[in-house]
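**Q** missing the sequence, but the structure's below:
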């Protein structure tokens, strides 16, 4: 009970310093954001006018209570801001990290490592490429650091010279050779200072940044460059199993592998290791959703949204963090809740995310069209939980947002099927087929990971398969849903998945209805490889086994697993889909 009372008080302390910052002048962006990868556009670092006392940013609660990376400075407060900047960078809040490094430099203008930190966060990261417009600022920071190297230790001088290898002199140059040189220089520095675990983590990060979200084949086999990364991170964790950045990177490095379970103990540690970083608090859910621990994933994201909600609403910051990382927490919360059978919680979270995206007004901009995908998630949740009346009450999207219109038509078509109005469903399918070839949708991607057209294509086959099922055309339904599964399997890894959620659930259900119990069993077992211990597939597997002669013991064992997986659910299943 004390923890429940204390948590909001501590969060108030965390963000109290932001209140004074509201009096500061508005921040002008150094560069404009352009969508690139996973859940974030390119890096944007916002400039800051000083407050009345000259400060650029406050010290936040819950970031560096148990962390410090000592640098050469005569100012204890500058050291605190340096530590905060590094931890914010570890938590992928690079704009706020830049402000902390600039504040460290303000407090100690001769602290070379403060400028190193600024150069560090202006570069690319695992989720975002570098905005070329920030290059001059990175080069300026490096020159400022080099001009103060006489104040540094030998290791600090090495780090400054290493970061200098990261950036080309002109934004017209290909940056990749420079990123490779930077990674190679970090590897050499790590060999020279093997006990510096932050340096080891930076090295692993640089290697991962060379191959963002491209560490594993679809079958879970490692890409050629992955073993080096894994070995480096695991070596770091062997020396310090509580290193926040090493854990953060390990979760990312293993989540798409064939063995994400190896990160579970570290994910558990990360849950409360840096309680002031919403992103680090959220990160364990990347492991949990891939290991069947959906309730733990829900809880992790509920904690993360509390932290980030206060940060966004109190500090009113711009940049990528509130634009992408914050709604990502709600997105993940909706996914985990859906997989544990909590339809109401999933819908609530997805609606909050959708409303937030609309408030940002950016999804109407062509270069930010990816944000439209967030807006569609409530409709997918409603389909998953057979909320037919709720779907039909949803307002039609603007004609200028064809991707939204496509998913809206898909959801309406599914609702009409559920309510037995196949004529209306046929009209939705007709519109959906037209939108499948829409040129605007063809240009849109989900953070450049998957094409929006591919999502619309899956929706079309699922709706067409559902219509065939409702018409009693089971072989045709099975054929169409198998085609949808094939398209779903071709999607690139993203978390949460861009198709929300598994087509194998309706496919398995139709196979059960068709009496093809052995094939249904195979479908559900395959689904449990993709979404481990999800109750939807477990119920389907139970049904398929119960219908097969001599498999009752197997069926009862699966039923126990289902009851455990579904203990938090707000619905009961009679198949792998909601029978409504």
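**A** The structure has been received and is ready for your questions. What you see is a predicted model, and the numbers here were worked out from it, not measured in a lab.

**Q** switch to C-alpha atoms for all contacts and neighbour counts from now on
**A** Will do.

**Q** For the stretch 351-500 of the chain, which segments count as strands?
**A** With DSSP state E, counting those that start in this stretch, the ranges of strands along the stretch 351-500 of the chain come out as 445-446, 450-451.

**Q** try the chain
**A** 35-37, 40-41, 445-446, 450-451 (DSSP state E).

**Q** Of the strands of the stretch 351-500 of the chain, which stretch is the most buried?
**A** Sort these by mean neighbour count, taking mean count of other Cα atoms under 10 Å, and strand 445-446 sits at the top with a mean of 22.

**Q** and the longest helix for the protein?
**A** Identified as the longest helix of the chain according to DSSP state H is helix 294-315.

**Q** ok, then the element right after that one?
**A** helix 320 (DSSP states H and E).

**Q** what about residue 209, how many residues close to it?
**A** If you count neighbours by other Cα atoms under 10 Å, residue 209 ends up with 20.

**Q** what does the one 5 residues further on give?
**A** Other residues lying near residue 214 total 18 when counted by other Cα under 10 Å.

**Q** ditto for residue 427
**A** By other Cα under 10 Å, the residues close to residue 427 number 14.

**Q** Below is an additional structure, to be compared with the one above:
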């Protein structure tokens, strides 16, 4: 779609403030991050690219594009076509290498370092599971360093549930499935919603809680989060 600055979707007011960033670049970065949290990676990349047009040295726009070149809960690595994987992996590695040469604050550098573990160099590998696991492990380290950063929490939780998408719960027993990170993801989300009021205005945390609970025996626990997510965009 044509990305016009003045006539764009109302995505709400969520923002992750970046240091020394022009207001237009900040606007496009925030839009990209919101789309990223909504699993619309294509639109997120388009917004991040607009941020880079305005601010070519924006390290977090590069991080965002690289992140969105990878999978999400609704589109696994196995859903990528062969050529699509080659393009995604090649571009992600280029962007992350560029970002390493740019100035970044501590938490941004930690996010960049963690993201490098998400992308193999060989697009022909058959099993991407170890890379999903490695990214979750890397994000756990970032989360332990920055437990009160809500975006870090969101990206950590997403990495955890992406290890075993649509298989977080044993629907026969109502318990978390063996080998999943369901309990850990829920603990991180519960901590955020219990201790940080701003979590209730975070589109990623709200969205991921819905996915976490949707196949549990108590999906209604996510109704307040769903109601809040709808209101964020003024729907």
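**A** Noted; the coordinates are in hand. Everything numeric in this text was worked out from a predicted model, so none of it was measured.

**Q** got a list of what the aligned partner of residue 19 of the second structure in the first structure touches?
**A** By TM-score structural alignment, residue 19 of the second structure lines up with residue 72 in the first structure. Residues near residue 72 of the first structure by Cα atoms under 8 Å, 6 or more residues apart in numbering: 111, 112, 113, 151, 152, 153.

**Q** Who are the contact partners of the aligned partner of residue 223 of the first structure in the second structure?
**A** Aligned counterpart of residue 223 of the first structure in the second structure: residue 177 (TM-score structural alignment). Residues near residue 177 of the second structure by Cα under 8 Å, 6+ apart: 167, 168, 169, 170.

**Q** Identify the residue spatially nearest to the residue nearest to the spatial centre of the second structure, adjacent ones excluded.
**A** Per Cα atoms, centre = their mean, the C-alpha nearest to the average position across the second structure is that of residue 155, at 4.6 Å. Among residues not flanking residue 155 of the second structure along the chain, residue 139 sits closest, at 7.4 Å (Cα to Cα, 6 or more residues apart in numbering).

**Q** what's the burial count for the aligned residue in the second structure for residue 99 of the first structure?
**A** Residue pairing (TM-score structural alignment): residue 99 of the first structure is matched to residue 46 of the second structure. Neighbourhood size, residue 46 of the second structure [other Cα under 10 Å]: 20.

**Q** Could you pull out the helices in the second structure for me?
**A** Under DSSP H, the second structure gives helices at 23-37, 41-54, 59-68, 82-100, 106-115, 129-145, 150-161, 182-195, 203-213, 223-232.

**Q** and the last one, which stretch of the first structure?
**A** Here helix 223-232 of the second structure aligns to the first structure at residues 264-273, judged by TM-score structural alignment.

**Q** and residue 112 of the second structure, what is it in contact with?
**A** Going by Cα under 8 Å, 6+ apart, residue 112 of the second structure touches 63, 96, 99, 100.

**Q** Please point out which of those residues the first structure shares.
**A** With both residues aligned by TM-score structural alignment, their matches' Cα atoms under 8 Å, the contacts of these that the first structure also has are 63, 96, 99, 100.

**Q** Including distance to residue 15 of the second structure, could the helices of the second structure go into TSV?
**A** Listed next are the helices of the second structure as TSV, based on distance: least, Cα to Cα, whole Å:
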stretch	distance to residue 15 of the second structure
helix 23-37	5
helix 41-54	14
helix 59-68	13
helix 82-100	21
helix 106-115	15
helix 129-145	19
helix 150-161	10
helix 182-195	17
helix 203-213	10
helix 223-232	12
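
**Q** so which of those comes closest to residue 3 of the second structure?
**A** Residue 3 of the second structure sits nearest to helix 41-54 of all those, at 7.9 Å, using Cα to Cα.

**Q** List the buried residues in the closest one.
**A** Buried residues in helix 41-54 of the second structure, counted by 16 or more other Cα atoms under 10 Å: 41, 43, 44, 45, 46, 47, 48, 49, 50, 51, 52, 54.

**Q** same check, this time on stretch 62-78 of the second structure
**A** For stretch 62-78 of the second structure, using 16+ other Cα under 10 Å, the buried residues are 62-73, 77.

**Q** What residues in the first structure pair up with stretch 111-123 of the second structure?
**A** Using TM-score structural alignment, stretch 111-123 of the second structure pairs with 159-171 in the first structure.

**Q** ok, for the counterpart of residue 90 of the first structure in the second structure, nearest residue in space, not its chain neighbours?
**A** Using TM-score structural alignment, the partner of residue 90 of the first structure in the second structure is residue 37. Distances taken as Cα to Cα, 6+ apart place residue 204 nearest to residue 37 of the second structure, at 4.7 Å, with adjacent residues excluded.

**Q** Repeat that for residue 165 of the first structure.
**A** residue 182 (5.2 Å).

**Q** Now do the contacts for the one you found.
**A** Neighbouring residues of residue 182 of the first structure by Cα under 8 Å, 6+ apart: 162, 163, 164, 165, 166, 206.

**Q** can you list those residues in CSV and add distance to residue 336 of the first structure?
**A** Formatted as CSV, the contacts of residue 182 of the first structure follow (distance: Cα to Cα, whole Å):
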residue, distance to residue 336 of the first structure
162, 41
163, 39
164, 42
165, 41
166, 38
206, 30
